[in-house]
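Undergrad: sequence first, then the predicted structure:
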Amino acid sequence: MKPTNRIPRLGVDIGRVIIHGDGPDTSFIQARDDETAMRAPAVDGAIDALARLTLRFDGAVWLVSKCGPRIEGLSRRWLAHHGFFERTGISPAQLRFCRERREKAGICLKLGVTMFVDDRLDVLLPMAGVVEHRFLFGVHASSDPTVTPVPTWRATEAAIEAILDEVDRGVPLAPAGHHAQRARP
């Protein structure tokens, strides 16, 4: 494995990774008003895990979301309404939106993101060669062996912590595009 001097940086999607998707009693995407959208809960464990990870990453955590203007506005209001930035320690300046899924890879490249959590394989696959460690959230298996499935935030945090522990022991991050074989949580 070729050593790298890249500093670990985390990128996280918002929809269905931080903000729970539409459920029987709440709706975010289909909400016709702010009140309904604000009732959408956070994904179980997301805020606490991100608070701990933000400390571990020394604040190098970005939210990167693909959506249109209406959902961008709802997302910004949801994050403020739920005190997300205060509760996690993530800076509001570290929030990025794009209109096309494929744009996330370029944003990650520009920010130097080394790990990314998303619930869509079609977002994570184009990040090969850009983001060293890609995590497919909310599933137990991935059809692509270079993407780590993480069904919950507990599993996500454990997988990320294992990589950070290796970095702390002097094991360099794998160069982008190289998938180190790791035990799956």
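TA: Good, I have the coordinates.

Undergrad: rest of the way, CA atoms for contacts and neighbours
TA: Will do.

Undergrad: can you give me the strands in the chain?
TA: Secondary structure of the chain (DSSP state E): strands located at 10-12, 61-66, 95-98, 115-118, 133-137, 147-150.

Undergrad: mind listing what residue 151 touches?
TA: The contact partners of residue 151, by Cα atoms under 8 Å, 6 or more residues apart in numbering, come to 136, 137, 138, 139, 140.

Undergrad: filter those to the buried ones?
TA: Buried subset of the contacts of residue 151 (neighbour count, 16 or more other Cα atoms under 10 Å): 136, 137, 138.

Undergrad: tell me the one of those residues nearest residue 90?
TA: Comparing those against residue 90 with Cα to Cα picks out residue 137 as the nearest, at 19.7 Å.

Undergrad: ok, and here's another one to check against it:
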Amino acid sequence: MIGIDIGRVIISGDTDIPNQFFSEDYLSVSPVTQAFMAIQQIVETYTPQNVHLVSKCGEQTQQRTLQWLTHHQFFEKTGVIPTQVWFCRERHEKRSICEAQNIRTFIDDRFTVLQHLLELDQLFLFRPSEEELEAFENANSPDKVRLVDGWEALLKKLT
């Protein structure tokens, strides 16, 4: 089972920053380069039942995220099952979602999320911000987390 974060991994910009995703024009925010193509390949390789989206956000962002995914035909283009999208309000809560869904691989742009998931088999730090990269580099267990600079690099490292 694979878990994929949404903000800055699928949807460009950070959903934690209001001026990026909270304007009236939020549906025009573009996807991360190659995200749909790469996720489609992941779905084809691991089957739709084994791919989950897991996002930390507030209620309004949750609704906008679902609208964005629908507007951009994400589910049709990638094969991800719409009922396999999970939301939580705190970053550390992604761990309980991973446990409940038996997710063993996780892709996120925040090391501050991945540090709660060190018991999983594969962790990918996806195009982190400078702050998240610094947290990763200063961590005690960086060997558990693999740094990737985009979807093409991730597909090459995903086993």
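TA: Thanks, I have it. Keep in mind that this is a model prediction, so the values were computed, not measured.

Undergrad: kindly provide the TM-score of these chains.
TA: Superposed pair, TM-score by TM-score structural alignment, normalised by the length of the second structure: 0.87. Supporting alignment: 145 aligned residues with a Cα RMSD of 1.5 Å.

Undergrad: which of the buried ones among the contacts of residue 151 of the first structure sits closest to residue 128 of the first structure?
TA: Taking these together and measuring to residue 128 of the first structure by Cα to Cα, the closest member is residue 136, at 13.1 Å.

Undergrad: is it true that the closest one touches residue 115?
TA: No: counting by Cα atoms under 8 Å, residue 136 of the first structure sits too far from residue 115 to count as a contact (11.1 Å).

Undergrad: with distance to residue 76 of the first structure added, can I get the buried ones among the contacts of residue 151 of the first structure in TSV?
TA: Formatted as TSV, those follow (distance: Cα to Cα, whole Å):
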residue	distance to residue 76 of the first structure
136	23
137	21
138	23
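
Undergrad: a markdown table for the contacts of residue 151 of the first structure, including distance to residue 119 of the first structure?
TA: Listed next are the contacts of residue 151 of the first structure as a markdown table, based on distance: Cα to Cα, whole Å:
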| residue | distance to residue 119 of the first structure |
| --- | --- |
| 136 | 5 |
| 137 | 5 |
| 138 | 6 |
| 139 | 8 |
| 140 | 12 |
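
Undergrad: of the strands of the first structure, which is nearest residue 27 of the first structure?
TA: strand 61-66 (18.0 Å).

Undergrad: mind listing the helices in the second structure by residue range?
TA: Ranges of helices in the second structure, per DSSP state H, are 18-21, 35-46, 59-71, 74-78, 94-101, 111-114, 130-137, 151-157.

Undergrad: tell me which of these is the most buried.
TA: Ranked by mean neighbour count under mean count of other Cα atoms under 10 Å, the helices of the second structure are led by helix 111-114, which reaches a mean of 22.

Undergrad: hmm, who's touching that one?
TA: Contacts with helix 111-114 of the second structure, where a contact means Cα under 8 Å, 6+ apart, come from 91-92, 94, 106, 108, 123, 125, 128, 132-133, 135-136, 145.

Undergrad: in the first structure, what residues pair with it?
TA: Here helix 111-114 of the second structure aligns to the first structure at residues 121-124, judged by TM-score structural alignment.

Undergrad: mean deviation (superposed) between that stretch and the second structure, please.
TA: In the superposition with the second structure, the average deviation recorded for stretch 121-124 of the first structure is 0.3 Å (mean Cα distance after the TM-score superposition for the first structure).

Undergrad: show me what residue 61 of the second structure aligns to in the first structure.
TA: Alignment note (TM-score structural alignment): residue 61 of the second structure maps to residue 71 of the first structure.

Undergrad: among the strands of the first structure, which is nearest residue 51 of the first structure?
TA: strand 61-66 (10.0 Å).

Undergrad: residue 92 of the first structure reaches residue 85, doesn't it?
TA: Yes: counting by Cα under 8 Å, residue 92 of the first structure touches residue 85, with 6.3 Å between them.

Undergrad: ok, of the buried ones among the contacts of residue 151 of the first structure, which one's closest to residue 54 of the first structure?
TA: Using Cα to Cα, residue 137 comes nearest to residue 54 of the first structure of these, at 18.0 Å.

Undergrad: excluding sequence neighbours, find me the nearest residue to the aligned residue in the second structure for the closest one.
TA: Structural alignment (TM-score structural alignment) places residue 137 of the first structure against residue 126 in the second structure. Sequence neighbours aside, residue 109 is the residue nearest to residue 126 of the second structure in space, at 4.5 Å (criterion: Cα to Cα, 6 or more residues apart in numbering).
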